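Novice: Give me coordinates for this.
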Amino acid sequence: MTLRIGMVAGEPSGDLLAARAIRGVMQHAPDSRCEGIGGPAMRKQGFNALHPMDTLSVFGYVDALKRLPSLLSTYSNVKKHWLSQRPDVFVGIDAPDFNLRLELQLRQAGIPTVHFVGPSIWAWRYERIHKIREAVSHMLVLFPFEEEIYQKENIPVTYVGHPLAELIPMEPNRDAARRYLKVDTGARVLALMPGSRASEIKLLGPRFLQAVQLLARQDPTLQVLVPMVNGHRRREFEALLREYPVPNCRIIEQATAATPALAAVFGTLDSDAYFDGRPAAWNVMQAADAVLVASGTATLEAALFKRPLVISYVLSPMMKRLMSWKSGQARPYVPWVGLPNVLARDFVVPELLQEDATPQALAEATWKALSDTPYAQQVVQRFHAIHESLWRDTPTLAAKVILEQARHASN
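Specialist: Next comes the predicted model:
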């Protein structure tokens, strides 16, 4: 019996997650048909894209407002499609503003819904739990502490692990990454990661570079590697670098249109093909001794690469007001912002946010990460524990729930 599965993923990270779920589904039910909104990783698994993933990819509130008519049109189109040609199950991957609204409509029409990646209700807007309860038949979550939240609220949930824990080696080879990037294996290396958005480069870039200027006084031989996601961000950062010059600074761009899934197909972990197939940021983090990084998914990646890190973030006054207005709260419920600290339930690494993110404070915290060997070893031990807690057979666990929901509905 052929099962029809609707899916919507709106970001590259969701595309990767969905592709792994599709792979698991096809291993257990090879006649299944998956269709909806998705990206290249999903299409490689046989997914039929009714709309490209770019349709839903937005960057911040301003971009979302500009693209609202297009988003509403896409929403209306897929809702009508699936209400008239009913799937056996619908799977929304992240993109909660779009997917939870769609899942509510489909579930009310009797279609089982699975939501993959829990919204960060543990940090912002816990009241969304009521919408989730109405809209979602079963939650798939990436972090172990989320399972308890949904169980307490009587929402069916399965912890499936985080796919990055499988894609990033438990023992990353620093020397191999340095050979690939042509960095002296004996050098002291800092990965500088001010973010992937123009606003992040603008607000964090000057602070980060001024901090590196201070670090260079302590170690004039310090090597600084800066990964950039595209040419636009590179040009923005290069303009700042001319204003705040630092020695021994290299910008690393992507060798190819890489995805983490692509790197996983290469057998040897130290071949050029392996490094070519990964995001530039991963290669830089693996080569580094420490990481100065904007808050976001990159903090979790740095932790999985077992690198001591310093987390920072600065919002413009307008964005701070907008976030407070939308969430109804001035700060997260939990005392931590960075994912490594959230997972450890402890300030394992420093977080320097807003007015605390001064060049001097950033330099002092980063120098400790670079030079204090006993401290770095303690951090690495904590990160090993996090990595082990996140390692699960994500494709199989996700596919099991999706297929159970689909088969229950088709019987």
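
Novice: Could you use CA atoms for every contact and neighbour count after this?
Specialist: Will do.

Novice: so residue 86 is in which element?
Specialist: Using DSSP states H and E, residue 86 sits in no helix or strand.

Novice: should've said residue 262
Specialist: Using DSSP H and E, residue 262 maps to helix 260-263.

Novice: Run the chain-centre distance for the following helix or strand past that helix.
Specialist: Later in the chain than helix 260-263, the nearest helix or strand by DSSP H and E is helix 272-276. Distance, stretch centre to chain centre, for helix 272-276: 21 Å (Cα atoms, centre = their mean, to the nearest Å).

Novice: Give me the buried stretch members for helix 272-276, please.
Specialist: 273-276 (16 or more other Cα atoms under 10 Å).

Novice: Identify the single longest helix in this protein, thanks.
Specialist: Ranked by number of residues, the top helix in the chain under DSSP state H is helix 198-218.

Novice: residues in contact with that helix?
Specialist: 192, 194-195, 222, 233, 236-237, 240-241, 244-247, 292, 294, 313-316, 357-360, 362-363, 367 (Cα atoms under 8 Å, 6 or more residues apart in numbering).

Novice: now those residues: which count as buried?
Specialist: Buried members of the contacts of helix 198-218, counted by 16+ other Cα under 10 Å: 192, 194-195, 222, 233, 237, 240-241, 244, 246, 292, 294, 313-315, 357-360, 362-363, 367.

Novice: Second chain to compare with the first, below:
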Amino acid sequence: MSLRVGMVAGEPSGDLLASRVMQGIARQAAGSRCEGIGGPAMQEQGFEMWRPMHALTVFGYADAIGRLPSLLNTYFSVKRRWLRQVPDVFVGVDAPDFNLRLEHQLKQAGVPTVHFVGPSIWAWRYERIHKIRAAVSHMLVLFPFEEAIYQKEGVPVTYVGHPLAEVIPMQPDRLAARARLGLAPDVRVLALMPGSRASEIRLLAPRFLEAAQRLLGQDPTLQILVPMVNASRRREFQALLQRHPVANLRILDQAELSRPIAWDAMEAADAVLVASGTATLEAALFKRPMVISYVLSPAMRRLMQWKSGQSGPSLPWVGLPNVLLNDFAVPELLQDAATPEALAAATWTALTDITGAQTLVQRFTALHRSLWRDTPTLAAQAIIGEAMHGAR
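Specialist: Next up, the predicted model:
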């Protein structure tokens, strides 16, 4: 059996997820063809790319508004093409604003639709579940607790695990990572990760750098690693570094690393000071103590409150490790609480509390095991099943 699979992934994380799903489909339905919007990892698996994923990549609401004509053109183009030549199944990977609209149209036309990566309705805008139910034939979710949410709401769902849990080692090798980066085995190391968006660099990096200055006052030999996602973020960070100079700081570029730029930094580190996001989960899978922080501009806070109808998230935590452990396992310093003094104090504890670090290793190892599944196989089974049974 071979399938024609429509797919849309809108950013690098989605490209990697989709490429793993394609591997699973190829093993179970040889000769299947995947087509649509994606990136280089999908192309390596034989993806027929109609448009590149950067056609959908936006950084915040302002960027989305500015690129609205291009986004609409992309949306109507692929929708018309799939309505003319109906695929056996459609798989939308993350990018919910784009994919849920497209999935709704395709499902109404009789196309089974699968959405991979559930929107964070457990934190913001739970009412989106009604849109999801109307648009999606089957949800594939990354986290175990999400399965019960969709089951309760009558949305077919499969927990497929988080692909990062497969590729990040259960037992990280700090000494090997330090050797790769040319660091002494006995030096104290901090991974400083202020985010991948321009707004995050602008709002978080000065606080992180001032915190690092204070930490160097306590340990002048502290080594600080700062992975940067691309050249633009590096330029923005370096401009701030000139205003907030920090000794012993090394910026890491992808060219220096054989894996994602942040992984060697986290594996080599004693602790991580990190912007809230997927990087917090990566740090947990590397079993590292961390301090999570985030700062929104007043305008962005108002916009999010208006769009969501909430003054804040529905859960007491924002960091994924804390959400998954249902506890403040690691500190979160957000908004006005994210002062350089508070960040430095919490990070110093993360760097020096040996007993606390050992406890986190145990908790994060259990978390890692809970997230490990054969994601490509489980996802492919659900997708092929929907293709065989048709749209519901």
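
Novice: Could you quantify their similarity as a TM-score?
Specialist: Comparison of the two superposed chains (TM-score structural alignment, normalised by the length of structure 2) gives a TM-score of 0.98, and 391 aligned residues with a Cα RMSD of 1.0 Å.

Novice: Go ahead and flag the most central residue of structure 1.
Specialist: The centroid of structure 1 falls nearest to residue 297 when counting by Cα atoms, centre = their mean (3.8 Å).

Novice: Make sure that one is actually in contact with residue 339.
Specialist: Yes. Using Cα atoms under 8 Å, residue 297 of structure 1 makes contact with residue 339 at a distance of 7.4 Å.

Novice: now residue 135 of structure 1: how far from residue 238 of structure 1?
Specialist: 46 Å (Cα to Cα, to the nearest Å).

Novice: out of those two, which sits in the more crowded spot?
Specialist: Shown here are residue 135 of structure 1 and residue 238; by other Cα atoms under 10 Å, residue 135 has more neighbours (23 against 14).

Novice: And that one, how close does it get to residue 112 of structure 1?
Specialist: Noted for residue 135 of structure 1: a distance of 9 Å to residue 112 of structure 1, by Cα to Cα.

Novice: For the counterpart of the residue nearest to the centre of structure 1 in structure 2, which residues are in contact?
Specialist: Superposed on structure 2 with TM-score structural alignment, residue 297 of structure 1 falls opposite residue 278. Neighbouring residues of residue 278 of structure 2 by Cα under 8 Å, 6+ apart: residue 320.

Novice: Which residue in structure 2 aligns with residue 339 of structure 1?
Specialist: Residue pairing (TM-score structural alignment): residue 339 of structure 1 is matched to residue 320 of structure 2.

Novice: Counting neighbours, what do you get for that match?
Specialist: Neighbours of residue 320 of structure 2 (other Cα under 10 Å): 18.

Novice: which SSE is the residue lying closest to it once chain neighbours are set aside in?
Specialist: Nearest non-adjacent residue to residue 320 of structure 2, counting by Cα to Cα, 6 or more residues apart in numbering: residue 281, 5.9 Å away. Assigned by DSSP H and E, residue 281 of structure 2 falls within helix 278-285.

Novice: By how much does the longest helix of structure 1 deviate from structure 2 on average?
Specialist: Superposed on structure 2, helix 198-218 of structure 1 shows a mean distance to its aligned partners of 0.9 Å (mean Cα distance after the TM-score superposition for structure 1).

Novice: again with stretch 69-80 of structure 1
Specialist: Counting by mean Cα distance after the TM-score superposition for structure 1, stretch 69-80 of structure 1 comes out at 0.7 Å.

Novice: which residues are contacting that stretch?
Specialist: Here stretch 69-80 of structure 1 has contacts from 36, 51, 55-56, 98, 102, 105-106, using Cα under 8 Å, 6+ apart.
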